[in-house]
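Colleague: got a predicted structure here, sequence first:
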Amino acid sequence: MRKLISLVLIVVSIISMAMFMPPVGGQLLITSSFGEFRGTGNRGPHFHMGADFSTQMRSGVPILAAADGWLVRVEIDEDDIYGNVVVLQHENGFRTLYAHLSGFSEKIKSIIDSVVAEFGRRRIVVEFPERNIWFKAQEVIGYSGQTGEAAQPHCHFEIRNIDETVCYNPSDMLNIPKPADANFTVRGLMIDGERLNYTENEVYRFRGSWPKIAIDAVASVGRNVIGLRSLRLYFNNDLVYHIDFSEIRLEEFNNVWAVYTENSVADGYRYTAYYKLYPDKSSNVVKLNRFPELGQIPSRTNVTIVCEDVWKNEHEVKFVLERR
């Protein structure tokens, strides 16, 4: 019976992962993940609300519809965070968004050209009638570019609900292959604001009833660093804190300081982001917070941080805390 249940869960998992097809052709290589910290842009520090996929730093690479759907909206704005955008509506109730485009599909190019000719290069949002202009799965909707705040040409891809109030993690709905050179790395640890080098099973000191732990941990793929999907903090094998990036509400776009420390940096060329594993500001990304009921933790406490990457591999970070 347990084997049957496990098999069913595996099948359901595979189906959910394959809900959408890749928005770029060829080998699918993720370069930035959902929920990562972003510190630039005219909207201020914010969460990365989608996933980025490589186009080998080339503009003009075809960007493909992730499923059958009709055109909802086109945004023309080279200076906004997203740059030029296409949004599709799908029969499964989701919408997909494709950003930083350098150009649009031939199917809609003449419409866009006429709008630009009339209104100029200001920000333009064109909304289309429901079920009027259709795209088949893997049909070209536009071309890769670096409009908006993109440092290099790539494909920025988002999955949203129908009223565009929630963004979902694309790694849960796409089959993203794990590169052979992907490695989990702990780049830094902070306890009570003090930066430390992480060594497994090391003893670290803390003050007060419980420590403020923050961790800079990523999956590295070549020159790219990929943020985590979730983090779970355990004290003496008891789960006390859980951050999960399965979805983020659009109203929390700028609520990054609830999850990241204020010395985090992401400017297109540098990425250093410490996840806060303690309560500060409220956020729906924080799924469990048992600190209010903890009281004072033991003077010597075993700590385990379970870090899950975008491929759902779990990596354990272990050390010991002793009160000063």
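Modeller: Received, thanks.

Colleague: please make it C-alpha for all contacts and neighbour counts, starting now.
Modeller: OK.

Colleague: need the residue closest to the centroid of this structure.
Modeller: Phe34 (0.5 Å; Cα atoms, centre = their mean).

Colleague: and the gap between it and Phe47?
Modeller: Distance of Phe34 to Phe47, given as Cα to Cα, to the nearest Å: 8 Å.

Colleague: name the residues that touch stretch 195-208?
Modeller: Stretch 195-208 is contacted by residues 186-192, 296, 317-324 when judged by Cα atoms under 8 Å, 6 or more residues apart in numbering.

Colleague: where along the stretch 101-250 of the chain do the helices fall?
Modeller: Using DSSP state H, counting those that start in this stretch, the helices assigned to the stretch 101-250 of the chain run over residues 106-119.

Colleague: in the stretch 51-200 of the chain, which spans are strands?
Modeller: Per DSSP state E, counting those that start in this stretch, the stretch 51-200 of the chain carries strands over the ranges 51-54, 62-64, 69-76, 84-90, 95-101, 103-104, 124-127, 134-135, 140-143, 154-160, 166-168, 183-191, 194-196.

Colleague: alright, now check it against this:
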Amino acid sequence: MNRFTISYLSFFINSLLIFGQYEKDLIAPLEIPFSLSGTFGEPRATHFHLGLDIRTQGKEGWEVKSISSGRVSRIRISLSGYGKAIYIDHPDQTTSVYAHLQKFAPKIESYIKKFQYINESYTIQKFPKKGDLLVEKGELIGFSGNTGGSSGPHLHFEIREKKSQKPINPLLYDLPVHDEQRPQLQKLFIFFPDKNYILPHIEAISLNKTNDSIYETAKIETSGKIGLGIQMFDRQDSSYSRNGIYSTKVIVNGKIISHYEFDQLIIDESKKLYNVIDYKNYIQKRLKIFKLFYTEDIKLNFMNSLVEHGIFEIEFGKSYHILIEVQDFSGNKSIIETYIEGTKNSLKQVKLRGKLIKADEDYLYSSKNKEVYFPTNTFFDTVKIEIIENGDDIEIGPNFFPIANPYEIKFSLNEKDSLKRIQTFVAKKLKKSLIYLPTKLNKNILTAKVNELGTYTFVRDSLAPTVVPKNFKPEQWLSKFKFLSLKINDDFSGIKKYRGSINGEWILFEYEPKKKMLTYNFSDKYFENVKHKLKLEVEDNVGNKKIYQTTFFRKYDLKD
């Protein structure tokens, strides 16, 4: 029996032990060939991915079906995140999640729309009672879309433990994903995690691919305690996306010292993302270097085993044989084989200026009109921060350190005009743009909570949002129209809220921020009159308002 067969059997047996109580006879949520643009556990900019992203061939509107019988336990509509999403509880004590939907199936659409009209709100979250919305295996529950924080049409699909809400790798349920491609390994990195250094010394090691599955390096000469990291990705058949991997092992002289396997996650562990991905390289170069060691005492859920945190010591005069095995869910494997010789080395410490702040300490920076406050546990570890004022700007950096919990910035305004004060907000300053931050105003003090180091300032937005009708003109007959569409825009502080009405009655405008479009379905309400008054109020984040009013004509058919 070869080593691959043993490895795969071990995985299979473990999967049976962990997930054997769950139903396996599920149907796929989409009836199109599976092509993945995202895999379970892969690191994103702010979190570990909790499910699968299934491509929908660049289109919206594919039928989405329940993978098993159950009841709809949660419906949520948001402008960001999962957009339109459905959660279904199943008898085997799992919950399936379907996100970024274009719209829901008619009975679910009717249920949630009733509450949207009661609350007079497009965004909503409801938890239907048991028995309210039952579904059968294979029943239509919605249509694929691109709502929320999606960057392109696809279905985000999850399976979770019902009680704990821990996401489970959906590939454990034998979904039709075909994959005969090995993971692609790009570069090896050696970390020297010395507690005396604010930033660890990192050395990049080039890889030489010797055959389809084996990568080698030149002999490495170094010494001291080290951890390893890899820049890598995986692809499935019929997919060109650079997706995440399933399993990694680090083997030193025949002993496994680190083993990661993405069978299950804990949602809150996304806060520790940049303890696994090297933050500095990601922010500066957009390189995702996956660290195969972990310096904190409590390991994350996907870390099956760590010997001495996955850190091992290279002693002077000794030789070490290193194997790093990287495997996808289908069992395709790539291996790095290298040798490390223990020799003297001298590490260059990155010199930083500024204030040394330990994780368990707070720190207040205060000047005439600016204040920065770091509460305890703002950072994961000891950092060195330099704060520089430049006119209205305050530079807080360098941005080499991830934030564990938000810190606070305050600006004192020298402005007597109350309207101008209300229109002023804290913004993050990028090279060519300013990003609005939710801001509180108390007398002359602006306060914002932020979760990244960088340059911040305060600016004023005195311009109201704009409203432009897209599919109609004032005084137009719209009897044959099914929808009413308008474009709303605020290119500075952004849209905060809106309210639409016809003849004084609130109507449900669905909002798609990416397209800046509001859409009303004429079938929602019946109006007896032929002449109708449309009113739309739009407000930005600092209170500037635009009121758009017009008249249109429409004869309602009782069949509408």
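Modeller: Sure thing, it's come through. None of the values given here were measured: they were computed from a predicted structure.

Colleague: so which pair among the contacts of stretch 195-208 of the first structure is furthest apart in space?
Modeller: Of all pairs drawn from the contacts of stretch 195-208 of the first structure, the widest gap by Cα to Cα lies between Arg187 and Gln296 and measures 28.5 Å.

Colleague: which of the two has more neighbours?
Modeller: Per other Cα atoms under 10 Å, whichever of Arg187 of the first structure and Gln296 has more neighbours is Arg187, with 15 against 11.

Colleague: what do we get in the second structure for the more buried one?
Modeller: By TM-score structural alignment, Arg187 of the first structure lines up with Gln186 in the second structure.

Colleague: quick one, what contacts its match?
Modeller: Gln186 of the second structure neighbours (Cα under 8 Å, 6+ apart): Ser206, Leu207, Ile230, Gln231, Met232.

Colleague: okay, buried residues for stretch 148-164 of the first structure please.
Modeller: Buried residues in stretch 148-164 of the first structure, counted by 16 or more other Cα atoms under 10 Å: 148-150, 152-161.

Colleague: got the end-to-end distance for it?
Modeller: Using Cα to Cα, first and last residues of stretch 148-164 of the first structure are 20 Å apart.

Colleague: same thing with stretch 275-286 of the first structure?
Modeller: End-to-end distance of stretch 275-286 of the first structure: 11 Å, with Cα to Cα as the criterion.

Colleague: residues in contact with it: which ones?
Modeller: 212-216, 233, 241-245, 247-249, 252, 255, 257-261, 289, 291.

Colleague: if we take the contacts of Gln186 of the second structure, which one ends up nearest to Lys166 of the second structure?
Modeller: Distances from Lys166 of the second structure to these, taken as Cα to Cα, are shortest for Met232 (25.7 Å).

Colleague: which residue lines up with that closest one in the first structure?
Modeller: By TM-score structural alignment, Met232 of the second structure lines up with Ala217 in the first structure.

Colleague: quick check, its match in contact with Asn183.
Modeller: No - using Cα atoms under 8 Å as the test, Ala217 of the first structure is too far from Asn183 to be in contact (10.6 Å).

Colleague: who's more crowded, those two?
Modeller: Set side by side, Ala217 of the first structure and Asn183 show more neighbours around Ala217, with 24 against 14, by other Cα under 10 Å.

Colleague: how about the contacts made by the residue nearest to that one when sequence neighbours are not counted?
Modeller: Here the nearest residue to Ala217 of the first structure in space, its sequence neighbours aside, is Val186; by Cα to Cα, 6 or more residues apart in numbering that works out to 4.3 Å. For Val186 of the first structure, the contacting residues are Tyr198, Ile215, Asp216, Ala217, Val218, by Cα under 8 Å, 6+ apart.
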